[in-house]
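Novice: build the 3D model from these lines:
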Amino acid sequence: MGSAELLGREVTKLDDAVLLDKEDRAGPLRAALSSQIAGPLAALVLAVVIFSATTDSFLNPGNLSLIAQQSVVVGTLALGQTLVILTAGIDLSNGAIMVLASVVIGNLATDGNVLGALLAGLAVCLVLGLLNGVLVAQFSLPPFIVTLGVLSVLTAAARLYTDSQSYPITSEFLTALNGGPAFGGVTITYGVMLWIGLTAILGYALTQTAWGVRVYAVGDNPRAAALTGIKVKRVLLSVYLTAAVVYAFAAWQALGRTPTADPSGYSTANLDSITAVVIGGTSLFGGRGGVVGTLIGALIVTVLANGLTQAGIDSLYQQVGTGILVVIAVAVDHFVRTRQTR
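Specialist: Got it, this is the predicted structure:
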């Protein structure tokens, strides 16, 4: 096969993908029901029905509010993780970035300059996101190796920065996201509102903007994307920087959830965020998925843990259940992709 013919096939493939994306925009409800959202949503509804029937307090307003609050930090981290995974990458360092930003905020806030502390935390996230983005995009290093190395460095850096001590958070502004209005006994915290708002913003950016089309194109086939004029390196860099901003919001939410900046906190947040993304239907191979599915995936994980705890089932079985869901989600994605390539 000649190079000209290969080029033509790659360009045609990308054009077809863009056309399908436009058709999905024309019928968002139909696209949602036929895409990766339907499966996770059905699983969430099924879990709610089962735990409602087998426990006495699952549907209590206070418990529903607790489920939403427990999902916030990992759910927000998972939004940034979704962007990276859509480009066929992975970010093992997102939890460590969030923790380092939170302890920087906690330390600087002791001087009373809360706004300055928050901006410093945002700057930390942006610098680290830029580092990941440059190493992956400009130097073409594997995202798994890059972010694994950054994870190791940041885990040690957070403890060195704090001398392994935690900072109590006394500022009402830093813990404000844990408050919020109550409706019918269900408290909707500002952190939950922020999580939903970020999901809506990123969902719009991915489905209704040229940037979103480029993100999906790069994740689906970076070579074909480059052949059609898409600046692949620029797109990758923008994804890691955008994800870093999301991680900064997660750090603020973490300070509200537990008013202590702890360098050893959220040690499994990176894996938890990946779990939420995968269960939410986003493909680890890139180019398929979205943030709405990720929000549902984060709720599924929390509902599973909450419901099994109320049912008196050992926490080890919670991990077994979550692991099974992840394997099923990856297997389904592999099956779908295999059929599409035939």
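
Novice: okay, CA-based contacts and neighbour counts for the rest of this
Specialist: Fine.

Novice: count of neighbours near L131?
Specialist: For L131, the count of nearby residues is 18 (other C-alpha atoms under 10 Å).

Novice: do you know how far it is from S93?
Specialist: In this view, L131 and S93 are 11 Å apart by C-alpha to C-alpha, to the nearest Å.

Novice: would you map the strands across the stretch 151-300 of the chain?
Specialist: In order along the chain, the stretch 151-300 of the chain carries the following strands (DSSP state E, counting those that start in this stretch): 167-168, 182-183, 186-187, 260-261.

Novice: so for L100, which of those strands sits nearest?
Specialist: In this view, the strands of the stretch 151-300 of the chain are compared for proximity to L100 by C-alpha to C-alpha, and strand 260-261 is the closest at 9.0 Å.

Novice: chain center to that closest one, what's the gap?
Specialist: On the basis of C-alpha atoms, centre = their mean, to the nearest Å, strand 260-261 sits 22 Å off its chain's mean C-alpha point.

Novice: swap in stretch 32-52?
Specialist: The offset between the C-alpha centroid of stretch 32-52 and the centroid of the whole chain comes to 19 Å, using C-alpha atoms, centre = their mean.

Novice: now it: buried residues?
Specialist: The neighbour-count check on stretch 32-52 (16 or more other C-alpha atoms under 10 Å) flags 35-41, 43-44, 47-48, 51 as buried.

Novice: run through the residues that contact A88.
Specialist: When contacts are counted by C-alpha atoms under 8 Å, 6 or more residues apart in numbering, A88 is found next to 219-220, 284-287.

Novice: kindly reformat those as JSON lines containing neighbour count.
Specialist: Compiled in JSON lines, the contacts of A88 are given as follows (neighbours: other C-alpha atoms under 10 Å):
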{"residue": "G219", "neighbour count": "25"}
{"residue": "D220", "neighbour count": "20"}
{"residue": "L284", "neighbour count": "23"}
{"residue": "F285", "neighbour count": "18"}
{"residue": "G286", "neighbour count": "23"}
{"residue": "G287", "neighbour count": "24"}
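
Novice: to compare against the first, here's the next sequence to fold:
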Amino acid sequence: MATTANGTRASFGEYVLRTPAVGPTIALVVAVVVFSLSTSTFLELDNLSLVVEQSLVVGTMALGQTLIILTAGIDLANAANTVLATLLMAKLVVGGAPAWLALLVGIAAATLIGALTGVLVTNIKLPPFIVTLGLLTILTAVSRIYTGESVPVSDPLLSWLGTRRYLFGGIEVTYGMTVALVMFLVVWYALTKTGWGKHVYAVGNEPEAARLSGINVQRTVIGVYIIAGLIYGIAAWQALGRVPNADPNAYQTANLDSITAVVIGGTSLFGGRGSVLGTLVGALIVTVLRSGLTQAGIDDLYQNVATGILVIAAVALDRFTRGRQR
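Specialist: This is a model prediction of the structure:
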């Protein structure tokens, strides 16, 4: 039994339904146990480190996506935004610009695109799906116009987040992992411990009620898109650390992968419910599933089927939970 917010006792099942991150965490533990028993290499330290590293860039994109989905929005252009930022960073350095300037320009560009998205959604009242679908097409085309081929990155600052260190003599980590963990902690704190976070959840739950209670809905939503854009810019830096090569064709499905991580992590597509902890777990679930099935010899197509089933199940569970809470 668990105690609910109003002091009543609830069954474990009810507690899981009301706490978005609990279910995904249980699913992650079950997946790790299953793959540990069915394969001989899954629990090796090198493999576990690789799993975390593989989830890094998409997981960071999913962090920004979480903020947007909490306001009942969606961002289909986050991966295209990230890719364009990597190209800006790489091309500027190749052209002779200082690496620090190239890095700032790439992150600033991603942030400005986030701000533009927020303005189009709030000021012109366009649906987030349509705005970001249009931006996905535009940014993908701009990236390929800007450079039709990949740009190798050799500058140590741009690839710095890929630097490897070893904890306790055997656990391999990168600076990118550390930066991602810090970002998740900062956003978790902002959402759970500040007035801004309460405003984000309130806007996602019922924007008109939030407006009547004195919350500036427009400013809150624009702020969310700006912060998400900043996060995508840092994801671009992480991408160059992981693979020191800026490619206009990279991360073509990362926008959908980030949405998958958010949804599997228990954040409601209808806004107002979810957590960044759940998103972190969701990103790990997707990577663990792919890694474990690959080591078990399962074809990629069946892996996609399994991921799709998880997404549908997560959304169905969210609808069921919302129905129970009404």
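
Novice: returning to what we had before: sort out which of the contacts of A88 of structure 1 are in helices and list them.
Specialist: Among the contacts of A88 of structure 1, the members found in helices (DSSP state H) are 219-220.

Novice: now for the contacts of A88 of structure 1, which pair is the farthest apart?
Specialist: Taking C-alpha to C-alpha as the measure, the contacts of A88 of structure 1 have their most distant pair in D220 and L284, spaced 10.8 Å apart.

Novice: where do the helices sit along the stretch 1-150 of structure 2?
Specialist: With DSSP state H, counting those that start in this stretch applied, the stretch 1-150 of structure 2 shows helices at 12-18, 22-38, 45-54, 56-70, 78-94, 99-122, 128-146, listed in chain order.

Novice: tilt between the longest one and helix 78-94?
Specialist: Right, helix 99-122 of structure 2. 150 degrees (axes from the mean of the first three to the mean of the last three C-alpha atoms, to 10 degrees).

Novice: contacts for helix 99-122 of structure 2?
Specialist: Contacting residues not belonging to helix 99-122 of structure 2 are listed as 81-82, 84-86, 88-90, 92-93, 126-128, 131-132, 155, 157-158, 218, 221-234, 236-237 [C-alpha under 8 Å, 6+ apart].

Novice: repeat that with 7 Å
Specialist: Taking C-alpha atoms under 7 Å, 6 or more residues apart in numbering as the criterion, the residues outside helix 99-122 of structure 2 that touch it are 81-82, 85-86, 88-89, 92-93, 126-128, 131, 157-158, 218, 221-222, 225-226, 228-230, 232-234.

Novice: in that helix, which residues are buried?
Specialist: Under 16+ other C-alpha under 10 Å, the buried positions of helix 99-122 of structure 2 are 99, 102-122.

Novice: again with the third one
Specialist: In terms of neighbour count (16+ other C-alpha under 10 Å), helix 45-54 of structure 2 has its buried residues at 48-54.

Novice: any idea which residue is closest to the centre of structure 2?
Specialist: A centroid search over structure 2 (C-alpha atoms, centre = their mean) returns A62, at 0.8 Å, as the residue closest to the centre.

Novice: which residue lines up with that residue in structure 1?
Specialist: When the structures are aligned by TM-score structural alignment, the residue of structure 1 matched to A62 of structure 2 is A78.

Novice: that older thread, for D257 of structure 2, state which of the buried residues of helix 45-54 of structure 2 is nearest.
Specialist: Lowest distance from D257 of structure 2 to the buried residues of helix 45-54 of structure 2 (C-alpha to C-alpha) belongs to Q54, with 12.2 Å.

Novice: could you measure from the closest one over to V32 of structure 2?
Specialist: The span separating Q54 of structure 2 from V32 of structure 2 equals 16 Å under the rule C-alpha to C-alpha.

Novice: please apply the same query to E206 of structure 2.
Specialist: For E206 of structure 2, the distance to V32 of structure 2 - C-alpha to C-alpha - is 37 Å.

Novice: now do I215 of structure 2
Specialist: When distances are taken as C-alpha to C-alpha, I215 of structure 2 and V32 of structure 2 turn out to be 42 Å apart.

Novice: again with L310 of structure 2
Specialist: Where V32 of structure 2 is concerned, L310 of structure 2 sits at a distance of 16 Å (C-alpha to C-alpha).

Novice: same question for R18 of structure 2.
Specialist: 24 Å.

Novice: likewise for A102 of structure 2?
Specialist: The value you get for A102 of structure 2 to V32 of structure 2, if C-alpha to C-alpha is used, is 40 Å.

Novice: check A109 of structure 2 too.
Specialist: A109 of structure 2 is 38 Å from V32 of structure 2, where distance means C-alpha to C-alpha.

Novice: can you check L167 of structure 2 too?
Specialist: Using C-alpha to C-alpha, L167 of structure 2 is found at 21 Å from V32 of structure 2.
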